[in-house]
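> model this:
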Amino acid sequence: MDTLTPDPTDMRSVLGHFCTGVAVLTGIDHGEPVGMTVQSLVSASLEPPLVLVCPQRTSISWPRIARGGVFCANVLGAGQHELGLQFARSGGDKFAGVSWHSSDTGAPVLDDVLAHVDCRIHAVHEAGDHLLVLGRVVGLAAEGRSGPLLFYRGGFGALAS
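Presented below is the predicted three-dimensional model:
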């Protein structure tokens, strides 16, 4: 590591001061729902409509989602931190006890989420220990019944009322 490259622990600590939302990416792999929690969901372009997500290259769930060529980004609301944790775990049935329905692409839309963005995978680029995934938006909706679930300095939170 050169002297101009920060330590990964410092990167995590400093960038942890940037608050993000929390989303669950979902897809279908061989008829089975698959999902994972992400902090990165960015509107990348309005024309054409693109979003950016950044799964870790070591993710076990991402290759299963990618195989289907589509994903749905389910934006979690303030009271849904347990749902975020459930999909962040490795292994097991992440959909146990979770109600959902299929989007137009077939990807799972989790019931009662704040919003969802249904996408076809447009491009995937390698970026260090993560992938930059551009999704072409084909459908989206927002319920807006609550504020967002936030992630800040290693923990979940919500906007103050």
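
> From here on, just use CA atoms for contacts and neighbour counts.
OK.

> what's the closest non-adjacent residue to the residue nearest the centre of the chain?
Among the residues of the chain, the one closest to the centroid is residue 38, at 3.5 Å (C-alpha atoms, centre = their mean). If you skip the residues right next to it in sequence, residue 38 has residue 23 as its closest partner in space, 5.4 Å away by C-alpha to C-alpha, 6 or more residues apart in numbering.

> Quick check, the one you found in contact with residue 37.
Yes - using C-alpha atoms under 8 Å, residue 23 is in contact with residue 37, at 5.8 Å.

> quick one: which of these two has more around it?
Between residue 23 and residue 37, counting by other C-alpha atoms under 10 Å, residue 23 is the more crowded of the two (29 against 23).

> Which residues are in contact with the more buried one?
Shown in contact with residue 23 (C-alpha atoms under 8 Å, 6 or more residues apart in numbering): 37, 38, 39, 40, 41, 73, 74, 75, 76, 84.

> What of residue 90?
For residue 90, the contacting residues are residue 60, taking C-alpha under 8 Å, 6+ apart as the criterion.

> quick one: it from residue 106, how far?
Taking C-alpha to C-alpha, to the nearest Å as the criterion, residue 90 is separated from residue 106 by 23 Å.

> Please provide the structure for the following sequence as well, for comparison with the first:
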Amino acid sequence: MNISSPRADSREFDTPHFRQALSQFATGVTVITTRLADGSFRGLTASSFNSVSLDPPLVLWSLANGANSLPIFTGNSHYVINVLNAGQAHLAKLFSSRGEDPWASAEYELSRTGQPILKGAVAWFECHNRSRYPEGDHVIFVGEVEHCEFSPQAPLVFHGGGFRSLG
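Next up, the predicted model:
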């Protein structure tokens, strides 16, 4: 069931101010990875990750409507959400840039379904691509977690426009 309300009054809304306010919320940093039918890998950096439900085990993340990788993640049945550790800011930058192939230098192993899992991640969640919801200028992906692992260590955090650690 989709419950929505009429749009808010945003005639005088200040988008840059909104963006600055959002930057005050510290988030973890993830790299979402998947394997294509031809065997190649794709990945992207995302800080929009949240738990949704324990039963069934659901998580969510979002991707901009204009992202080149939107058709890839919309069409694939599985993906892995890799939560980066405090020493992996280079991976966050690598997977968010358009130049260099991140898979040339990223260390990874394969999940049970053949999805790439980044080595050293604080946690990872192998998900079935359960549902997608277009909302605003993004698509919200809900994944049903089929398998997950974690390694207690300091996470990479994004706050105030930059990477931080909780060390």
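
> on that earlier part again, mind putting the contacts of residue 23 of the first structure in TSV, secondary structure included?
Supplementary listing: the contacts of residue 23 of the first structure in TSV, determined by DSSP: H, G, I helix; E, B strand; the rest coil:
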residue	secondary structure
37	strand
38	strand
39	coil
40	coil
41	strand
73	strand
74	strand
75	strand
76	coil
84	helix
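
> Which position in the second structure pairs with residue 25 of the first structure?
Following TM-score structural alignment, the counterpart assigned to residue 25 of the first structure within the second structure is residue 32.

> and that match, that's in a strand?
Yes - under three-state DSSP, residue 32 of the second structure sits within a strand.

> where exactly do the strands run in the first structure?
20-21, 23-29, 32-38, 41-45, 50-53, 70-75, 100-102, 108-110, 115-127, 130-142, 150-152, 155-157 (DSSP state E).

> Let's have the ones you listed in TSV, adding distance to residue 8 of the first structure.
Supplementary listing: those in TSV, determined by distance: least, C-alpha to C-alpha, whole Å:
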stretch	distance to residue 8 of the first structure
strand 20-21	19
strand 23-29	23
strand 32-38	19
strand 41-45	21
strand 50-53	20
strand 70-75	27
strand 100-102	36
strand 108-110	33
strand 115-127	15
strand 130-142	14
strand 150-152	17
strand 155-157	18
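
> Which of the ones you listed sits closest to residue 3 of the first structure?
Closest approach to residue 3 of the first structure among the strands of the first structure is made by strand 115-127 (20.7 Å; C-alpha to C-alpha).

> how close does that closest one sit to the second structure?
Between strand 115-127 of the first structure and its aligned partner residues in the second structure, the average distance after superposition works out to 0.5 Å, using mean C-alpha distance after the TM-score superposition for the first structure.

> Highest mean neighbour count out of the strands of the first structure?
Relative to the other members of these, strand 70-75 carries the highest mean neighbour count by mean count of other C-alpha atoms under 10 Å, namely a mean of 28.

> That one corresponds to what range in the second structure?
Aligned by TM-score structural alignment, strand 70-75 of the first structure falls on residues 78-83 of the second structure.

> Off-centre distance for that stretch?
How far stretch 78-83 of the second structure lies from its chain's middle: 7 Å, per C-alpha atoms, centre = their mean, to the nearest Å.
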